[in-house]
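**Student:** Attaching a predicted model along with its sequence, questions to come.
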Amino acid sequence: MPHATVNGIRLFYRVSGKEDAPPLLLSNSLASNMHMWDPQMEAFDRHFRVIRYDSRGHGQSQVPDGAYTIDMLTEDAVGLLDHLGIARAHFCGLSKGGMVGQRLATLHPERVDRLVLADTSAYMGPADLWEGRIQIAEGQGMAGLVDSTINRWFTAPFQAKDPGAVAKIRAMILATEVKGFVGCCRAIQAMDQRETIAAIAAPTLIIVGADDSGTTPDMARDIQERIPHSHLTILPEAAHLSNIEQAALFDNAVLEFLEAK
């Protein structure tokens, strides 16, 4: 599978689906990789040319030193589209990926057709929250964060029902390099898009799990109120990774929105 050199780093990506279909760019959460979207691929590949990539600092993409910024992560996405010769695409991002989507649609409106923002927020204060997670990661490695992360990302009933799916995400978290995790934490820590997202003109769908304690339904409502003509869907019995806990409902909501006339 290929790498692209964009914005000064090497990004690992995969293209699948229908070659002549509308392009759909998927962007992963913090402490995961492109395989967090595996539950969506059967459905999405039937309708789109799907581009997945490992965010800077994650998976098989390069892990640069230092703090990253949301603008930097956004330019990575633009660079990948340029590398593939794609002028305009649908975009779907979850958590950190949704933060990138907000910035992409704000700074580069000509590159975004329709926008899906899943389990995300325009602002993720207070700064001390991120300082604490950074200190744990640097002191204990990702093993110091994995249990609390899993409990935020999945409801207890889902953890009991599908331990295999949870184990796959646990492995992604543990495989994330601390340097990449910290770099992206710094990007989220410094982010505040509450005012700027009012400029987003792309048709926008906001999705959130009803039980998401990290990027809550109230945070999703705040985004919906700020982006003109956007729509909000709340998925029942799902926490942060609503695309996994409620994969069928998530897929249906995204496909209905992206294929609306």
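**Tutor:** Right, received. Where do you want to start? What you see is a predicted model, and the numbers here were worked out from it, not measured in a lab.

**Student:** going forward, measure contacts and count neighbours with C-alpha atoms only.
**Tutor:** OK.

**Student:** Name the residue most distant from the centre of this protein?
**Tutor:** Most distant residue from the mean C-alpha position of the chain: residue 139, 25.9 Å away (CA atoms, centre = their mean).

**Student:** Can you name the residues in contact with whichever strand or helix holds it?
**Tutor:** Taking DSSP states H and E as the definition, residue 139 sits inside helix 127-140. If you take CA atoms under 8 Å, 6 or more residues apart in numbering as the criterion, helix 127-140 is touched by 142-145, 178, 182, 185-186, 189-190.

**Student:** Next up, a structure to set beside the first:
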Amino acid sequence: MAVDLHHVDEGPRDAPVLVLSGSLGSTLEMWRPQVAPLTERFRVIRLDHRGHGGSPVPPGPYAMADLADDVLALLDRLGLERVAWCGLSLGGMVGMYLASEAPERITNLTLCCTSSNFPDTTVWKERIAAVSSGGTAPLADGIVSRWFTPDWAAAHPDVVAEAAGWVARTPDAGYLACCQALEVWDHRDRLGAITAPTLVIAGSADPSTPVEPHARTIAEGIPDARLEVLPAAHLATIEVAEDATRLIAEHAAR
């Protein structure tokens, strides 16, 4: 059953709608660098996944279909038939699912630092075990160390600390249930069904979803998708916010 997602709805009511959906362990605050420039051109809706931020935490495990159903319920409540979608990591996976299984709802698709499959699920098995035994908070610093390149992180300690706070405050049950969705995630066979114009943004130094094979697999699997690689780690929308925002805006306006 779908849950009522916590969200923020900003920008002109008569502008094209762009939904921003973030990574595992984040909140809608991760999109703060994008809000001002994007709301000049779009009605921007930021959301928290189930189990994250201000959204409900239903019992797990979750599946990607559950997270997508939450989004469809939100769009229905807001009276929105079709939207542009930009998702990073987990948010990108939800976007891929929506674009292939509910294509009539997605006008165009931006997929940032994400994956259509994890051939080696060891990372998720280990993460699930760690959260099950000790909770999410002790893992926060290690997780965030993969979100930014070391030099950028050293120069922006306040941003890194804030990001670690998002992870640490994510409910253990919600984080764990989303990890279970990621452990079994494999959308490779459905990429060819995506017809929405698609932009894939990757970070050249992303250790979590590197260009090879993750971004490349998506870009080659979705018809006519375009791949752009930015000099960043996993949260490219923060580390190189200006470049990422420009690409997102240009593609969403298509």
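**Tutor:** Received, thanks. Computed from a predicted structure; not experimentally measured.

**Student:** Structural similarity score between the chains, please.
**Tutor:** Superposed pair, TM-score by TM-score structural alignment, normalised by the length of structure 2: 0.97. Supporting alignment: 253 aligned residues with a CA RMSD of 1.0 Å.

**Student:** about what we covered before: mean deviation (superposed) between the helix holding residue 139 of structure 1 and structure 2, please.
**Tutor:** Here the mean offset of helix 127-140 of structure 1 against structure 2 after fitting is 1.5 Å, by mean CA distance after the TM-score superposition for structure 1.

**Student:** following that helix, which helix or strand shows up next?
**Tutor:** helix 146-153.

**Student:** what's the mean distance for that following helix versus structure 2?
**Tutor:** Mean for helix 146-153 of structure 1 is 1.2 Å (mean CA distance after the TM-score superposition for structure 1).

**Student:** which is the next helix or strand following that helix?
**Tutor:** helix 156-161.

**Student:** so that following helix corresponds to what in structure 2?
**Tutor:** On structure 2, the counterpart of helix 156-161 of structure 1 by TM-score structural alignment is residues 150-155.

**Student:** Which part of structure 1 matches stretch 197-207 of structure 2?
**Tutor:** So stretch 197-207 of structure 2 sits over residues 203-213 in structure 1, by TM-score structural alignment.

**Student:** Tell me which residues of that stretch come out buried.
**Tutor:** Buried residues in stretch 203-213 of structure 1, counted by 16 or more other CA atoms under 10 Å: 203-213.

**Student:** of those, closest to residue 20 of structure 1?
**Tutor:** residue 203 (22.2 Å; CA to CA).

**Student:** How far off centre is stretch 147-158 of structure 2?
**Tutor:** With CA atoms, centre = their mean, to the nearest Å as the basis, stretch 147-158 of structure 2 stands 20 Å off its chain's centre.

**Student:** go on, stretch 120-133 of structure 1?
**Tutor:** When C-alpha coordinates are averaged (CA atoms, centre = their mean), stretch 120-133 of structure 1 and its chain have centres 16 Å apart.

**Student:** Please identify the buried residues of it?
**Tutor:** Buried, per 16+ other CA under 10 Å, within stretch 120-133 of structure 1: 120-124, 130, 133.

**Student:** just stretch 230-238 of structure 1 next, same as before
**Tutor:** 230-235, 237-238.

**Student:** Also stretch 76-93 of structure 2?
**Tutor:** For stretch 76-93 of structure 2, a neighbour-count test (16+ other CA under 10 Å) marks 82-93 as buried.
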